[in-house]
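>>> Here's my sequence, what's the structure:
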Amino acid sequence: MKIGIMTFWESQNNYGQLLQAFALKTYLKQKGHDVFFVRFYRIPSSKKKSALSRLKFKVILYLNDHFNMNLAVTNAVSTEPDRGFTPFKKQYLKFSPRSYTSLAELKDNPPQADAYICGSDQVWNNTFKVPAEPFFLPFGASSTKRIAYAASIGQKELSPETAQLFERQLAHFNAVSVREKSSLSICTDAGYENPVWVPDPTLLFAKQDWLNLLPVPKGNFKPESKKVFIYTLGNSSINDKEAYLSYIRAMPGVEVQHASANGDTSGNCYPSIPEWLGLIAESDFIMTNSFHGMVFCIIFNKKFIILPNTGAMEGMNERITSLITKFNLEQHMMFGFDQTKMDDLMKFDTDWDYVNNQIADWRHVAHEFLDVALK
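Below you'll find the model as predicted:
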């Protein structure tokens, strides 16, 4: 079956975004499907950009469409060190022959596929600057299957406008699954019966699978040190961030590798995607405010703390709490710096056998959902 995936893919520094896309594609290809990503750009209207920015954007679209270069728009303006995201996309992600910048373009000349899948990531979060409507797949032939896999809304409650969007669009889906448990009731309230709660695509693979799927190198740590990896995103503020960083960096015998992204410039390293996985695999302890950073701590059975979103982004904590509650890992969330709790969590032994068994059972739910949806 030919499957077109609608998800987020443009980032040049958000590791989780690319790894969830890679994971879903890889799983579907292992099942024998022909998989590609719809090259849809989630960007502000070009009318709001300078003439130079519009020209750069047009050049990138031309190169992508005519030479299959898989360049991201951010390449034209990015000034941070290169993390190798563009070659990763070129090697591991196959894209649609043409690019799209609006829902109108998707409707006028839709990508050809037997099925469209939206998800994972927060494709149904309608609070972002770019509306979520294109990710409800309202384009293409009526005979094309429309499936949501682990689509994330990222919040517990919808605005009246977004609730109406869900009511209009979910009726067109052949199968719906969501990433957060609370999203089940949102879908049923919108009139869709029997949505399924499934794991993020990255959880479709266990630790050893990931080490086999990508050329994961050893983490760049000194052998004799206690290895701490920090991964922070700048799209929300972190309570007591400097207190956490100062305390960890002052620990004797500790080596800290800190990757940051999404506007956070506090990091000291810029790993490629396989290197990022290597840092997690080799670390003794990890601190992050990233959902996917937390997910890979769980996959690799690492000691960790998760720092929740605050301020305007506090509602996005649902994707974190939904997962850690399922696995009884609530104690790993810290809402403010607490030295005693920090010390305890750095030594805490999680019952990883229980967690791994829970993940294995949940994978079976995902496998069954996708098998039935794609028949």
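>>> From here on, just use CA atoms for contacts and neighbour counts.
OK.
>>> and the most centrally placed residue in the chain, helix, strand or coil?
Geometric centre of the chain, nearest residue: Gln17, 3.5 Å, by C-alpha atoms, centre = their mean. The local conformation at Gln17, judged by DSSP: H, G, I helix; E, B strand; the rest coil, is helix.
>>> Touching, it and Leu24? I think so.
No. Checked against C-alpha atoms under 8 Å, the pair Gln17 and Leu24 is beyond contact range at 11.3 Å.
>>> quick one: the residue nearest to the centre of the chain and Ser152, what's the gap?
12 Å (C-alpha to C-alpha, to the nearest Å).
>>> which residues are common contacts for these two?
Shared contacts of Gln17 and Ser152 (C-alpha atoms under 8 Å, 6 or more residues apart in numbering): Asp121.
>>> residue contacts, Asp209?
Counted by C-alpha under 8 Å, 6+ apart, Asp209 has zero contacts.
>>> Where does it sit, in terms of helix or strand?
Per DSSP states H and E, Asp209 falls inside helix 207-213.
>>> what do you get for Asp82?
Asp82 belongs to no helix or strand, assigned by DSSP H and E.
>>> what about it, how many neighbours?
Neighbours of Asp82 under the rule other C-alpha atoms under 10 Å: 14.
>>> Would you quantify the distance from the residue nearest to it when sequence neighbours are not counted to Met346?
Distances taken as C-alpha to C-alpha, 6 or more residues apart in numbering put Tyr270 closest to Asp82, at 7.4 Å, once the chain neighbours are dropped. Distance, Tyr270 to Met346, by C-alpha to C-alpha: 24 Å.
>>> out of these two, which sits in the more crowded spot?
Per other C-alpha under 10 Å, whichever of Tyr270 and Met346 has more neighbours is Tyr270, with 19 against 16.
>>> Might one say that Gln119 is in contact with Arg146?
Quick fix: residue 119 reads Gly, not Gln. No. Taking contacts as C-alpha under 8 Å, Gly119 lies outside contact range of Arg146: 11.3 Å.
>>> With adjacent residues omitted, what lies nearest to Ala171?
That would be Tyr192: by C-alpha to C-alpha, 6+ apart, it lies 6.6 Å from Ala171.
>>> what does Trp124 give?
Ile153 (4.7 Å).
>>> list the contacts for the one you found?
By C-alpha under 8 Å, 6+ apart, the residues touching Ile153 are Gln122, Val123, Trp124, Asn125, Asn126, Glu180, Ser183.
>>> compare with the first, here's sequence two:
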Amino acid sequence: MSKIGVMTFWTSQFNYGQLLQGYALQAYLKKQGHEVYIIRFDSILSKIKEKCLLLFHGKFLADIKQKKLRKFNDFRTMNITYSNKRFGTYQALKSNPPKANYYIVGSDQVWAYMRNLERRHGYLLKFGTAKKLAYAASFGRDELKDDKNDYYLALKEFSFIGVREESGKEIVNSLGYNATWVTDPVTLLTAKEWRSIKADIHLPKNGKKNIFMYTLANESQNQLLPDIKKTLSREFNMYYTNSSEVPDNKCTLYPSPNEWLAYIDNSDVVVTDSFHCTMFCIIFNVPFVTIERENGKGMSNRLTSMLNRIGLIDRYTPCNSTVIMNKINEFPNWDNVNKTLTEWIQISKQQLTQNIK
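Sure thing, here's the model as predicted:
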């Protein structure tokens, strides 16, 4: 049994994917007999910036209300192990590193471009003497910028580099290192395991199908959303929430993580612009349409590369109500999808476990 410290994003009170990918990696590694915890690294400067943004938009109180409704902290308390110490700076990590045999960075966009050098060095694991691995680390971009030398020097110390997108593999290869394109941590758990923690929610059976719509953007960030919601509401029982950094009052519900899983699994169809919501639709074999993000087109590679690999790229559509309605009436061939994804998951698990003794 090894002691493993995981470096990933963990502080969000509204991003379901961030929370559940961290839970999934930890749960999987614990099943393998390891002692696992998420390192509570949270740059003080970034936290101050986040609060200032909410104050600037006059959304500070709405943010507090949203946190209470979504119950992320309750989920964390019940399901996730964290380091006792909170590291507010990179220097704190470097001077008193978390005790572990292995450090794993990932998943999520932990290798996105960061001007804040403290965050960049933290997520490149430039501290401690534990063996270093990456699992499903995402760059969220197609090429490095002025941080290229930082990555070249840091990745030299890694014994295994698993990335979440094909473009991430190409970036690592361009630095002269080998990388493996692995599945997101949420796929390391089975549909049965996810259903064991979902909430008990029963959606109505009134002759209309139930549709769950979950977006990362809100209506001020994507002005096409109101028309899409209006069109879908005419034909479906509609349930809508978003994970915008700036809260709004357009959501019809603010589900807990357990409820969020239930709305995906129990709905007849899901419409989303989220990578992780798409992944859970695939895990649960729920028909879905993934729409292009108007304010995040540069981050679409994580979706398109994954959907291409498992034969579902036709589920990715422009953000247009007519196109979405046409696509809703088409159904994936789940037998083919499940076969392809299962093979990929098995390779990913093998790569991860053989690098941890």
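>>> Please work out the TM-score for the two chains.
Overlay of the two chains. TM-score (TM-score structural alignment, normalised by the length of structure 2): 0.90; 344 aligned residues with a C-alpha RMSD of 2.4 Å.
>>> hmm, back to that, using CSV, lay out the contacts of Ile153 of structure 1 together with distance to Gln12 of structure 1, neighbour count and secondary structure.
Formatted as CSV, the contacts of Ile153 of structure 1 follow (distance: C-alpha to C-alpha, whole Å; neighbours: other C-alpha atoms under 10 Å; DSSP: H, G, I helix; E, B strand; the rest coil):
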residue, distance to Gln12 of structure 1, neighbour count, secondary structure
Gln122, 17, 22, coil
Val123, 18, 24, coil
Trp124, 21, 25, coil
Asn125, 21, 21, coil
Asn126, 22, 20, coil
Glu180, 26, 25, coil
Ser183, 29, 26, helix
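>>> farthest-separated two in those residues?
Using C-alpha to C-alpha, the contacts of Ile153 of structure 1 span at most 15.4 Å, a distance reached by Asn126 and Glu180.
>>> Buried ones in the lengthiest helix in structure 2, by neighbour count?
In structure 2, assigned by DSSP state H, the helix with the most residues is helix 334-354. Buried residues in helix 334-354 of structure 2, counted by 16 or more other C-alpha atoms under 10 Å: Val337, Leu341, Trp344, Ile345, Ser348, Lys349, Gln351, Leu352.
>>> Please pull up the equivalent of the third one in structure 1.
What it means is Trp344 of structure 2. Per TM-score structural alignment, the equivalent position to Trp344 of structure 2 in structure 1 is Trp362.
>>> Now do the contacts for its match.
When contacts are counted by C-alpha under 8 Å, 6+ apart, Trp362 of structure 1 is found next to Val198, Pro199.
>>> What's the separation between it and Val355 of structure 1?
Distance, Trp362 of structure 1 to Val355 of structure 1, by C-alpha to C-alpha: 11 Å.
>>> Repeat that for Leu370 of structure 1.
23 Å.
>>> quick revisit: who are the neighbours in contact with the residue nearest to the centre of structure 1?
So Gln17 of structure 1 contacts Phe8, Trp9, Ser11, Asp121 (C-alpha under 8 Å, 6+ apart).
>>> Tell me how many other residues crowd the first one.
Which is Phe8 of structure 1. Neighbours of Phe8 of structure 1 (other C-alpha under 10 Å): 23.
>>> Could you look up the SS state of it?
coil.
>>> by how many degrees do the helix or strand harbouring Ala27 of structure 2 and helix 334-354 diverge?
Using DSSP H and E, Ala27 of structure 2 sits in helix 16-31. Interaxial angle, helix 16-31 of structure 2 versus helix 334-354 (axes from the mean of the first three to the mean of the last three C-alpha atoms, to 10 degrees): 60 degrees.
>>> all strands for structure 1, in order.
2-6, 34-40, 95-100, 115-118, 145-151, 175-178, 196-197, 226-233, 254-261, 285-288, 303-306 (DSSP state E).
>>> would you turn those into CSV with distance to Pro274 of structure 1 and mean neighbour count?
Shown next, in CSV, are the strands of structure 1 (distance: least, C-alpha to C-alpha, whole Å; neighbours: other C-alpha atoms under 10 Å):
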stretch, distance to Pro274 of structure 1, mean neighbour count
strand 2-6, 22, 23
strand 34-40, 21, 23
strand 95-100, 21, 19
strand 115-118, 25, 26
strand 145-151, 23, 27
strand 175-178, 27, 25
strand 196-197, 29, 22
strand 226-233, 15, 23
strand 254-261, 13, 21
strand 285-288, 17, 23
strand 303-306, 20, 23
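>>> which one of these lies closest to Tyr62 of structure 1?
strand 95-100 (8.9 Å).
>>> The closest one against structure 2, how far on average?
For strand 95-100 of structure 1, the mean deviation from structure 2 after alignment is 0.8 Å (mean C-alpha distance after the TM-score superposition for structure 1).
>>> Show where that strand falls in structure 2, residue numbers please.
Going by TM-score structural alignment, strand 95-100 of structure 1 sits over residues 82-87 in structure 2.
>>> Name the surrounding residues that touch the matching stretch.
Under C-alpha under 8 Å, 6+ apart, the answer for stretch 82-87 of structure 2 is Tyr37, Ile38, Ile39, Arg40, Phe41, Asp42, Ser43, Leu93, Pro98.
>>> Which residue is the nearest non-sequential neighbour of the fifth one?
Distance criterion C-alpha to C-alpha, 6+ apart; nearest residue to Phe41 of structure 2, sequence neighbours excluded, is Phe87 at 4.7 Å.
>>> same check, this time on Lys47 of structure 1
Distances taken as C-alpha to C-alpha, 6+ apart put Arg54 closest to Lys47 of structure 1, at 8.0 Å, once the chain neighbours are dropped.
>>> Please report the number of neighbouring residues for Val59 of structure 1.
Using other C-alpha under 10 Å, Val59 of structure 1 has 14 other residues around it.
>>> Leu175 of structure 2 now?
Neighbours around Leu175 of structure 2, by other C-alpha under 10 Å: 15.
>>> Ok, Leu165 of structure 1 next?
Neighbours of Leu165 of structure 1 under the rule other C-alpha under 10 Å: 17.
>>> what does it align to in structure 2?
Using TM-score structural alignment, Leu165 of structure 1 sits opposite Asp150 in structure 2.
>>> Great, nothing more from me.
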